[in-house]
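In: Got a predicted structure here, sequence first:
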Amino acid sequence: MSKPAPTLAAAGQAPLTTLSGVGPAVAEKLAARGLVTLQDLWLHLPRQYEDRTRITPIRNLQAGVAAQVEGVVEAVERGFRYRPMLRVAMGDDSRGTLVLRFFHFRSQQVNQFRVGARVRAYGTPRPGQHGLEIVHPSYRVVDDAEAGVVGEALDPVYPAVEGVGPATLRRLIAQSLQGLPGEDELELLPREWLQAQGLPSLRAAVATMHAPPRDADVPALLAGLHPAQRRLALEELLAHHLSLRRQRIAMQAHAAIVLRDDRLARRLTSALPFALTGAQQRVFDEVRADLAQPSPMLRLVQGDVGSGKTVVAALAALLAVGEGRQAALMAPTELLAEQHLANLRGWLEPLGVRVGWLAGKISGKARAAALVDVASGAMQVVVGTHALMQEGVAFHGLALAIVDEQHRFGVHQRLALRDKGAAEGIVPHQLVMTATPIPRTLAMAAYADLDVSAIDELPPGRTPVQTVVLSAERRPELVERIRAACAEGRQAYWVCTIIDESDEVVAQAAQTTHEQLSASLPGLRVGFVHGRMKPNEKQATMRAFKQGDVDLLVATTVIEVGVDVPNASLMIIENAERLGLAQLHQLRGRVGRGSAASSCVLLYQPPLSQAARQRLETMRSTSDGFVIAEKDLELRGPGELLGTRQTGIADFRIADLARDADLLPEVHRIGEALLDDLPQVADKLVDRWIGGAARYAAA
């Protein structure tokens, strides 16, 4: 007995158990794939299509070109030469013969293929022993009434759901589409907007995607460029944009302390041994304008490695101190936090500003004393790791929360720091920073709740790093190059991608490399640092390198962020083909921080894949972090680039930021219009695509 159909109004949110054939076990398997409601099935789009709208004469088949054929069984052979095998020869009126070959089959299937039976089969022919054959085609036996009768639409092939067969999934989706509401009930966007973009209604788009007509542009469908896909991508991007904007609006409904007193900031600017670049001054002006408002600042400052974000953060912190409030700067690693601490103490303490330190390794009486100073306000600027957010840490008057390398923190960690300063409806201003340049399209989609500033100019005196790409066979030359560089008083890095030897990975292990280089360069002091070391051991080695007590540092990618050694002028990255562009760019940013000419050598293990070749060529040809970020987005996609856990961007079902970037300006325009004029429609769009999932940080 079939289950009653849900009402149209509730159709999209109806559970899949309302479908015939979906009991608790099947529902659980579907839910594991994120398919819970009818709407989830509507948006579970095909990954490809099979054209069964025509029957190809067997004589016209081409090897490698999928086709549908129909003919009569002429012979059946069941064999067991090396493994069970079923061969079925079929012919048609074109006097062609085709063999259907099966390695996995049941006795019932053998009985279906009696000589004289009419069979329709679909698959990709390939050359066999006796002409063309199709291995494991999809097929069915047809009667005389069905002979030659074909459908009007292409057949969908859906992404697999573990434990649910393709035929069952296809049947359930077809059944769910019967409950698709009428156009007027389903559509949320004004018709004139869609017409201006040349896009169909949502109902037409969904119907087309699941059953494209026989004359559909299949290459466009497979490339994600068909108007039906663009329509769905537009609405999904719009829902994510609205979700972020709504969170921003909710955040800015809070009050924040107005920070206007810039006397300390002006004193620091005058005392600095260098002048701010034009980009640093522009970004600080944007930050200062935000901090002068009674609503909380929500600003992302992105800038390439070495562009001078910390100075901007220091000036912003002084605006808080100038008003008798506190600022906190949180970094993802102790190494990076310590570097910020050294810079801020050097700049701020001569101005009479007390800069404090709070990290996991501080314990006992030292921690207790630090907590008292933070709670009393004696510590005016507090630098630390995620220890800043732990229970027991209470601020006296936190007015500005600064988060560095924000993409390395989870949503809850950023919120926790903000909440440390929340009191009686007042929340701290928020400044988040990243040294990983973000492509404009990605920033538009991922950070619509933030204002974005870019420090797109390097300070004068920074020498461009020369990047060369070499095969691993030339390692011996590089050992001599290190010897020469260190003889001139310079320091060098040798970066490895793994710690221990592995039979499965063709990569030089860091441990082995350290031993080999120590033996090859007996006159040099060779240090070794990796992620599995105890934090204090790692810090000691890094400190020795920074102070010049280590000539060559062999390291894993643990040094990617936050190491500032101006005297290091040579970096060798082993097995560079195994690293992503962003990581390679961050590593390269560890050299070229002084005035000496610097080099980065990318060693690769041949043969190179096409993607690896593109990455290395990009690194060789440009040092512009924004250009590299755009290429990274093209090669890797947004999910990997941002880190899936923190953002939710990778959770797009249909949209692809690299492919659909040109839709973003329209998404922003429509989004702002909806928030102003049709807020109830904005709510419905967010509920449809995102629901109650808290995918984005409001921090």
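Out: All right, it came through fine. Numbers count the residues shown, from 1 in each chain.
In: Every contact and neighbour count from this point should use C-alpha atoms.
Out: Noted.
In: From residue 463, how far out is residue 360?
Out: Note on residue 360: its distance to residue 463, by C-alpha to C-alpha, to the nearest Å, is 36 Å.
In: higher neighbour count, these two?
Out: Neighbours per residue (other C-alpha atoms under 10 Å) separate residue 360 from residue 463, with residue 463 holding more: 16 against 13.
In: Let's verify the more buried one: helix, strand, or coil?
Out: Classification of residue 463 using DSSP: H, G, I helix; E, B strand; the rest coil returns coil.
In: Report the contact partners of it.
Out: Applying C-alpha atoms under 8 Å, 6 or more residues apart in numbering, we find residue 463 in contact with 592-598.
In: wait, residue 227 sits on residue 200?
Out: Yes - using C-alpha atoms under 8 Å, residue 227 makes contact with residue 200 at a distance of 7.0 Å.
In: quick one: the strands in the stretch 451-600 of the chain?
Out: Listed in chain order, the strands of the stretch 451-600 of the chain (DSSP state E, counting those that start in this stretch) span 451-455, 465-471, 491-495, 526-529, 552-555, 568-573, 598-604.
In: I'd like those written out as CSV, with mean neighbour count and distance to residue 250 added.
Out: Shown next, in CSV, are those (neighbours: other C-alpha atoms under 10 Å; distance: least, C-alpha to C-alpha, whole Å):
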stretch, mean neighbour count, distance to residue 250
strand 451-455, 20, 15
strand 465-471, 18, 45
strand 491-495, 26, 45
strand 526-529, 22, 45
strand 552-555, 26, 45
strand 568-573, 26, 46
strand 598-604, 23, 46
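In: how about these in JSON lines, adding distance to residue 124?
Out: Listed next are those as JSON lines, based on distance: least, C-alpha to C-alpha, whole Å:
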{"stretch": "strand 451-455", "distance to residue 124": "50"}
{"stretch": "strand 465-471", "distance to residue 124": "40"}
{"stretch": "strand 491-495", "distance to residue 124": "47"}
{"stretch": "strand 526-529", "distance to residue 124": "53"}
{"stretch": "strand 552-555", "distance to residue 124": "50"}
{"stretch": "strand 568-573", "distance to residue 124": "45"}
{"stretch": "strand 598-604", "distance to residue 124": "38"}
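In: Please compare the first structure with the one that follows:
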Amino acid sequence: MSGPQPSAGDASVATLRGVGPQLAEKLAAHGLRTLQDLWLHLPLRYEDRTTLTPIRQLLPGMPAQVEGRVEAVERGFRYRPMLRVAIGDDSQSTLVLRFFHFRAAQAASFRVGKRVRCFGEPRPGQHGLEIVHPSYRLLDDDTDAALSASLDPVYPAVEGLGAATLARLIDAALQRLPPNDALELLPAAMREEFDLPEWREALLVLHRPPPDADIAALREGRHPAQRRLALEELLAHQLSLRRQRLALKRNGAQPLRPRGRLAAMLEKSLPFRLTGAQRRVLDTIRADLAQAQPMLRLVQGDVGSGKTVVAALAALAAVECGAQVALMAPTELLAEQHLNAFRAWLEPLRIEVVWLAGKVKGRARSDALARIAGGAAVVVGTHALVQDGVAFRNLALVIVDEQHRFGVHQRLALRDKGQEGSKVPHQLVMTATPIPRTLAMTAYADLDVSAIDELPPGRTPIQTVAINTQRRDEVVARIRAACAEGRQAYWVNTLIEQSEESDRPGAGARIEAQAAQTTFEQLSRQLPELRVGLIHGRMKPAEKQSTMTAFKRGEIHLLVATTVIEVGVDVPNASMMLIENAERLGLAQLHQLRGRVGRGATASSCVLMYQTPLSQLARERLAVMRETTDGFRIAEKDLELRGPGELLGTRQTGLATFRIADLVRDAPLLPSVQALADRIMTDSPALADALIARWVGSAARFASA
């Protein structure tokens, strides 16, 4: 296999006629810098202006083009300005064109008898079918206006640029498409194997579909032209991640081969036995750590599956070999949970555990930095671990929890803290957000993936119900009864109201905190016999920790909180979770919050309180939460409903931002993509280079994070 290096697409958009510095800047702000970027700026949908449809044959919800003469014009101001234009055609039927935004000259141009051609989506109105804000042309009687020869593309909007201008620029870029020989990367044999059209042909079909194109296939993303580009893009991302993995593996790492004395001592002291899944994953990690190449392993496990103790046992492999371990978590609350667990388990074994976070200041910080530089065995902290001035003596294992919450550069920076010459630390990445298989095969192709897919014995299933907010008093009564029996409860407040202020930096957190404060005051009045606590993201770390400690000790019956308690909070006596405005949250976040209960032997419940009317998406989310507590099933549904970009977070630079591919729609292509990647990596490095350059570009360098 071999692949030519494309170059025509690298030309700047500024080489197109009419594109000056200002327009080039607008395009660049949307990632449109080269001709190839314009080639790959594909239509969102298509409008069929190749035929005219008689008004009598129009169907509600089916976009169509019609032509007729103006029969009546009416301007009204009942609630707001409105223009209604009735047109009729030879089918003896009438269609109303309705405009809410119009100019006086525009209204005056619709004279009775004037010929109009318009396009839009008919819908039922007061007097038959109508089209709101159609696109239209006024025609002279002697004008023979030709119909379009192909379906008209509708492109994703570019701010500050009209749709017609954008279409003109894309058309100009397409005219600069070189012959297919200069564009094609996939060998003919490979295209035949998967029945794929040529790259140039696929592009032109998607930008200029012929009148007989399969509109349904284009709309659903299953047209051969879309399949061709999606497969190539997925292949390029797969190759990019594999390249990064190979590059990192070539660095080498310190082999960690302890006798296992410390791990045996810790296991003996634990008040529980490891599950079979925990042991299986731990054995895999130990085998990785013993190698002279760096471990790159992602451990995923549902909430409460016991990832932290697995991380602690893995850390002991490094400690017993005289090396250091760093554990980084995204929030101080979660990091402190890990700190408390590690200290409880490791300090009895005389292992030093150092704490470093943003709130550690002055002499305490200087002392922590000195102990880290001096070789402290285990360091737990937040992103403060990657700041300047933090130096490790012999960092051999990096553990990152909830890694998708970190920026790429932060993960790279922590790894680099342990780089010595060509050696880098082993990396163990953990997440309590189960990752759908399709996502693991793409965005995490540079990592080995393990799953702790078994919950510890004794856990009781969580009963989940969804109720309207109008039944709030019933919920308060249930909480009163549960707490009277000696149990504890959470009341989670999401952001209740959006406002213009919430677009400002930090404003969302402030409004969320205010909403939680209001709920705290209401519940304190309604439940005077209970001790009600409050925790939110704008409290000082010491206040948050004090409140959480009191809750864990049972000194607080009901904890009112924002989603700050989403991960890492472990209070076995808390058996009831209420989530207010649950319709506002995604499935993964709802599942994480629900996982704060059901951690003890008492039967637990989760109440999802929602406001009506519910969107279809919200209905589906709440239905899934009621049907299952299986985090992996929930993750698959979350991917289907929200897409990979939201699921991974926008900071997963270059990994989830596909231009063409859709991980849900194109999941069936992934096995073929992986097989092709195997062949190309072995047989054709030049082809891999060309594919990565076309689809991934500079984003590839982040993939080893």
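Out: Received it, and whenever you're ready, just let me know what you need. Nothing here was measured: the structure is a model prediction, and the numbers come from that model.
In: ok, of the contacts of residue 463 of the first structure, which come out buried?
Out: 592-594, 596, 598 (16 or more other C-alpha atoms under 10 Å).
In: Quick check: the aligned partner of residue 609 of the second structure in the first structure vs residue 617 of the first structure, distance?
Out: In the first structure, the residue paired with residue 609 of the second structure according to TM-score structural alignment is residue 603. Distance of residue 603 of the first structure to residue 617 of the first structure, computed by C-alpha to C-alpha: 12 Å.
In: Quick one: map residue 491 of the second structure onto the first structure.
Out: By TM-score structural alignment, residue 491 of the second structure lines up with residue 494.
In: unless I'm mixing things up, that match is touching residue 571, no?
Out: Yes - between residue 494 of the first structure and residue 571 a contact is recorded at 5.9 Å, counting by C-alpha under 8 Å.
In: what's around residue 220 of the second structure, how many residues?
Out: Residue 220 of the second structure has 10 neighbours, counted by other C-alpha under 10 Å.
In: ok, now residue 96 of the first structure?
Out: Residues near residue 96 of the first structure, counting by other C-alpha under 10 Å, number 16.
In: so it touches residue 58, yeah?
Out: Yes - counting by C-alpha under 8 Å, residue 96 of the first structure does reach residue 58; the two are 5.0 Å apart.
In: Just list the residues touching whatever residue of the second structure lines up with residue 316 of the first structure, thanks.
Out: When the second structure is aligned by TM-score structural alignment, residue 316 of the first structure is paired with residue 314. Residues near residue 314 of the second structure by C-alpha under 8 Å, 6+ apart: 282, 285-286.
In: and which of those residues is nearest to residue 618 of the second structure?
Out: The closest of those to residue 618 of the second structure turns out to be residue 282 (C-alpha to C-alpha; 38.1 Å).
In: that older thread, so the match of residue 609 of the second structure sits against residue 469, correct?
Out: Yes - between residue 603 of the first structure and residue 469 a contact is recorded at 6.1 Å, counting by C-alpha under 8 Å.
In: show me what contacts the aligned partner of residue 176 of the first structure in the second structure?
Out: In the second structure, residue 176 of the first structure lines up with residue 173, judged by TM-score structural alignment. If you count contacts by C-alpha under 8 Å, 6+ apart, residue 173 of the second structure has them with 16, 35, 38-39.
In: Please identify which two of these are farthest apart in space.
Out: 16 and 39 (13.1 Å).
In: any idea how far the aligned partner of residue 590 of the first structure in the second structure lies from residue 381 of the second structure?
Out: Superposed on the second structure with TM-score structural alignment, residue 590 of the first structure falls opposite residue 596. Between residue 596 of the second structure and residue 381 of the second structure the distance is 22 Å, computed by C-alpha to C-alpha.
In: wait, which of the strands of the stretch 451-600 of the first structure is closest to residue 153 of the first structure?
Out: Residue 153 of the first structure sits nearest to strand 451-455 of all these, at 45.9 Å, using C-alpha to C-alpha.
In: average gap between whichever strand or helix holds residue 173 of the second structure and the first structure?
Out: In this assignment (DSSP states H and E), residue 173 of the second structure forms part of helix 163-174. Superposing on the first structure and averaging over aligned pairs (mean C-alpha distance after the TM-score superposition for the first structure), helix 163-174 of the second structure comes out at 1.6 Å.
In: Residue 651 of the first structure -> the second structure?
Out: Aligned partner of residue 651 of the first structure by TM-score structural alignment: residue 657.
In: just the strands in the stretch 201-350 of the first structure please.
Out: Under DSSP E, counting those that start in this stretch, the stretch 201-350 of the first structure gives strands at 298-303, 326-330.
In: Can you tell me which of those is most buried?
Out: Each of the strands of the stretch 201-350 of the first structure was assessed for mean neighbour count using mean count of other C-alpha atoms under 10 Å. The highest is strand 326-330, with a mean of 28.
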